[in-house]
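Enquirer: Have a look at this prediction, sequence included:
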Amino acid sequence: MESNTEANFSTLHRREVFYVGGEYVPDDAGNHTRQGQMYVERLIPAESDSSPSRPFPIIFIHGATRSGADWLTKPDGQPGWASYFLSQGFECYLVDLPFCGRSPWHPSNGAMLAHPAEAIQTMFTASRDLGTWPQAKLHTQWPSTGRIGDPIFDQFFASAQPILSDPVAREKASQKACAALLDRIGKPAILIGHSAGSSMLWLVADVRPAAVKMIVALEPTGPPFYKVGIASGSSAPYGIANAPLTYAPPVADPDADFTRVLVPAPGPGMMDCMGQAEGEGEMRPRQLVNLTHARVLVVTAQASYHAQYDWGTVRYLRQAGVGRVEHWRLEERGVCGNGHMMFMERNSDAVAAEVVRWIEKDQAVEAVV
């Protein structure tokens, strides 16, 4: 047994490590390498009266340049979300997506890229001082100066990972590996994904709809058809993903098949976002037919650059027929001052508690229905 302790909880658990997915790839000499496999860390809580077991495990999916280690220990040394959710009785699966962290990369997979520390401190950790979006000055929850040379920032940046530069190849490999993980688990699971990792939420639910019980998207990549962030620019040709998703009518050529329109921002401090045109017949928005029964929570932090445009992602999901989509702005729930890395910040347990309440509420609604 291993123990994780914080001021208000202590969790005993068992740990298992394994790999899923991947395939053997031959080289010119007829030798083979294994490529596309994914590292998984499974944490199983010990049963007790104070932490009752939950019916559905949680799969945690990290963002770009990150790894599954993000959920274990925060950069300030405090226990991360894995400890919190274990204390609430959830079995947890932490993944390193293919080609990242402990999931091997092979030179034939393609070039890798990394982001500089200056961009990271501006967008994630020191945005109160360096950020240029309207909400940036509200960022108070990062546990240090968030700048190069600060021990907590240095610890955070030391854990950054290079990522495959081809987003389509990256998403396709991650989709296959996460689907293989669901197959191995053998029962429905809850998916929690952060930032660029959120693309996997939609892609995995698309190929394993019956195995995805709920989806929690922590500031998913967006807005639709575009990417704002460290590497801003044209992105997500399938609306909310770079890799293909199943739409009805089918999408063969995203540039030709989607009729896109610019939707005005609904309020100050927000951005205009792209969406699908509304109309009849061929002008009706294409539907994500494998996500029609999905239950989705999108979480937006008060001070993040996502506060400008997550509304557009939520609108797109609803417009595309995704089942039940809720959007929580954390400040409206009394959780204030957070940036994009909300699950690593001082009040990360308060954010986690809100997510647990949503899961419990959703299960209660399902039981009544």
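Expert: Yep, it's here.
Enquirer: From here on, just use CA atoms for contacts and neighbour counts.
Expert: Noted.
Enquirer: Residue 20 should be in a strand, yeah?
Expert: Yes. Counting by DSSP: H, G, I helix; E, B strand; the rest coil, residue 20 is located in a strand.
Enquirer: got the contact list for the biggest helix by length in the chain?
Expert: In the chain, with assignment by DSSP state H, the single longest helix is helix 348-368. With contacts defined as C-alpha atoms under 8 Å, 6 or more residues apart in numbering, helix 348-368 is touched by 80, 81, 84, 85, 214, 216, 330, 335, 342, 343.
Enquirer: hmm, try it at 10 Å
Expert: With C-alpha atoms under 10 Å, 6 or more residues apart in numbering as the contact definition, helix 348-368 has outside contacts at 8, 54-55, 74, 79-85, 88, 90, 141-142, 190, 192, 213-216, 295-297, 299, 301, 326, 328, 330, 333-336, 338, 341-345, 369.
Enquirer: Okay, and which of those residues map to helices?
Expert: Judged by DSSP H, those include 81, 82, 83, 84, 85 as members of helices.
Enquirer: JSON lines for those residues, including neighbour count?
Expert: Below are the ones in helices among the contacts of helix 348-368 laid out as JSON lines (neighbours: other C-alpha atoms under 10 Å):
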{"residue": "81", "neighbour count": "22"}
{"residue": "82", "neighbour count": "26"}
{"residue": "83", "neighbour count": "27"}
{"residue": "84", "neighbour count": "25"}
{"residue": "85", "neighbour count": "22"}
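Enquirer: ok, of those, which one's closest to residue 222?
Expert: Residue 222 lies nearest to residue 81 out of the ones in helices among the contacts of helix 348-368, by C-alpha to C-alpha, at 23.7 Å.
Enquirer: before we go on, here's another structure to hold up against the first:
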Amino acid sequence: MFAAATKLSASLAALLLAGALSAAPLSIEKQGSFAAGGTVVPAKTAYDPYHPTADGQDLHGDHAFVRYQIPTDARTYPLVFLHGHGEFSKTWETTPDGRDGFQNIFLSRGFKVYLVDQPRRGGAGKATVKGEIPAKSDEAFFFGQFRMGMWPKFYENSQFPEDAESLNQFFRQMTPNTAPYDAKVNARAMAAVLEKSDDAVLVTHSQGGGIGWLTGMMSDRIKGIASYEPGSNFPFPKGEVPAPIRTSSFFGDFKADEVPLEDFKKLTRYPIVIYYGDYIPKEPSTNPHLDYWRAAVKMAHLWADAVNRHGGDVEVIELPEKGLRGNTHFLFAEKNNLEVADLFSAWLKDKKLDIR
């Protein structure tokens, strides 16, 4: 009996040390959900309830869906989280191996947390245009594109949990579009989200980074942007767009977008931080997955330089340079995600975005 109790105590201590159990209860003052933005396609004819037709009915769609939680004694500025390609808000929740994700980590640090499903994805699946959802076998490709490794082997010293069940959980959180991806539709919906959250820090991942820059040029509710591994749609003002970066990527050369200078300057109104993980080469690579991210990081630095030239405040942080190694594309959901969160917390503190 004593030996069994000792084993139980040891197991409990191990769980606490691993961060699997919270040291203190989390008090939530308010929580809920809402739709934001979107459009309505009006009926073309009068509705006949005895002979219903599509032409006689409205269609609501292209909105974002948001779930939020507000802890007791919350900090002033919420964190509004937007997922990346092939994902939905689950990406910020419990990690694939069952630990707290950024949702709970930052709730426990006193932040109001808003989790967004972008239009035509996840809980915001209703669209105003036609779409198809094919049953597509592509998991080995994205295992490579997300820098987890070359299927079926993980890269050495990976921070991604490598057990079979964690990988199973990860693949099951991937979510298709219900209709064609449209960055402007998504940005308009995100601007509407921010009208409901009020002034906030926008936190994006991957493809969501491009939506974040568009939103940042539309909304005056943004106090800062933190972008995890943005991989496309960096906007430059006319006359300053860099040449495409040659790559061996399956997606071709890495290109930037052009926007009016007046819009671009709106990105200088608040601080921005960009984070990238590990396994990103500094020189051109014959690995098409890794070479894509080499080009993305290079473009991110060029973009940061452009924003800063115009009076902005952008910092690009590569985690290995901060002593954090082994992170894939999902650095906020991996075994060292508390350390990754600490970097973000330090930035929030430095920019006075963690005030109460």
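Expert: Received it, and whenever you're ready, just let me know what you need. Every value quoted in this text rests on a predicted model; they were computed, and no experiment measured them.
Enquirer: How close are the two chains, by TM-score?
Expert: The pair, once superposed, lands on a TM-score of 0.76 when counted by TM-score structural alignment, normalised by the length of the second structure; 307 aligned residues with a C-alpha RMSD of 3.3 Å.
Enquirer: right, and the secondary structure at the corresponding residue of the second structure for residue 176 of the first structure would be what?
Expert: Aligned by TM-score structural alignment, residue 176 of the first structure pairs with residue 188 of the second structure. Three-state call for residue 188 of the second structure (three-state DSSP): helix.
Enquirer: Identify the residues contacting residue 188 of the second structure.
Expert: Residues in contact with residue 188 of the second structure (C-alpha under 10 Å, 6+ apart) are 36, 37, 38, 62, 63, 64, 119, 211, 214, 215, 218, 219.
Enquirer: Please repeat the previous calculation with a cut-off of 8 Å.
Expert: Contacts of residue 188 of the second structure (C-alpha under 8 Å, 6+ apart): 37, 38, 215, 218.
Enquirer: Check residue 311 of the first structure too.
Expert: Residue 311 of the first structure is in contact with residue 327, counting by C-alpha under 8 Å, 6+ apart.
Enquirer: With residue 276 of the second structure instead?
Expert: Residues counted as contacts of residue 276 of the second structure (C-alpha under 8 Å, 6+ apart) are 228, 229, 297, 316, 317, 318, 319, 329, 331.
Enquirer: Hmm, the first one is touching residue 296, no?
Expert: No. Applying C-alpha atoms under 8 Å as the test, residue 228 of the second structure and residue 296 come out as separate, 11.8 Å apart.
Enquirer: show me where the stretch 151-300 of the first structure has strands.
Expert: Counting by DSSP state E, counting those that start in this stretch, the stretch 151-300 of the first structure has strands at residues 163-164, 189-194, 212-218, 226-227, 233-234, 247-248, 260-263, 273-276, 287-288, 295-300.
Enquirer: and among the ones you listed, the most buried is which?
Expert: Mean neighbour count (mean count of other C-alpha atoms under 10 Å) peaks for strand 212-218 among the strands of the stretch 151-300 of the first structure, with a mean of 25.
Enquirer: so it corresponds to what in the second structure?
Expert: Alignment of strand 212-218 of the first structure against the second structure: residues 222-228, by TM-score structural alignment.
Enquirer: which position in the first structure aligns with residue 38 of the second structure?
Expert: Counting by TM-score structural alignment, residue 38 of the second structure lines up with residue 22 in the first structure.
Enquirer: Against residue 117 of the first structure, how distant is its match?
Expert: Counting by C-alpha to C-alpha, to the nearest Å, the gap from residue 22 of the first structure to residue 117 of the first structure is 32 Å.
Enquirer: In terms of helices and strands, where is residue 24 of the first structure?
Expert: Per DSSP states H and E: residue 24 of the first structure is located in strand 9-26.
Enquirer: helices or strands next to that strand in the packing?
Expert: Judged by 3 or more C-alpha pairs under 8 Å, 6 or more residues apart in numbering; DSSP states H and E, the packing partners of strand 9-26 of the first structure are strand 2-6, strand 32-45, helix 81-87, helix 167-185.
Enquirer: And residue 203 of the first structure, what's its match in the second structure?
Expert: Using TM-score structural alignment, residue 203 of the first structure pairs with residue 214 in the second structure.
Enquirer: cool, and residue 357 of the first structure?
Expert: Matched to the second structure by TM-score structural alignment, residue 357 of the first structure sits across from residue 346.
Enquirer: and what of residue 155 of the first structure?
Expert: Taking TM-score structural alignment, the alignment pairs residue 155 of the first structure with residue 169 from the second structure.
Enquirer: Surely its match is in contact with residue 98?
Expert: No. Applying C-alpha under 8 Å, one finds residue 169 of the second structure not in contact with residue 98, separated by 9.2 Å.
Enquirer: if I pick the spatially closest residue to residue 263 of the second structure that is not a sequence neighbour, what's in contact with it?
Expert: Excluding the flanking residues, the one nearest residue 263 of the second structure by C-alpha to C-alpha, 6 or more residues apart in numbering is residue 217, at 5.7 Å. If a contact means C-alpha under 8 Å, 6+ apart, then residue 217 of the second structure has 263, 264, 266, 267 as its contacts.
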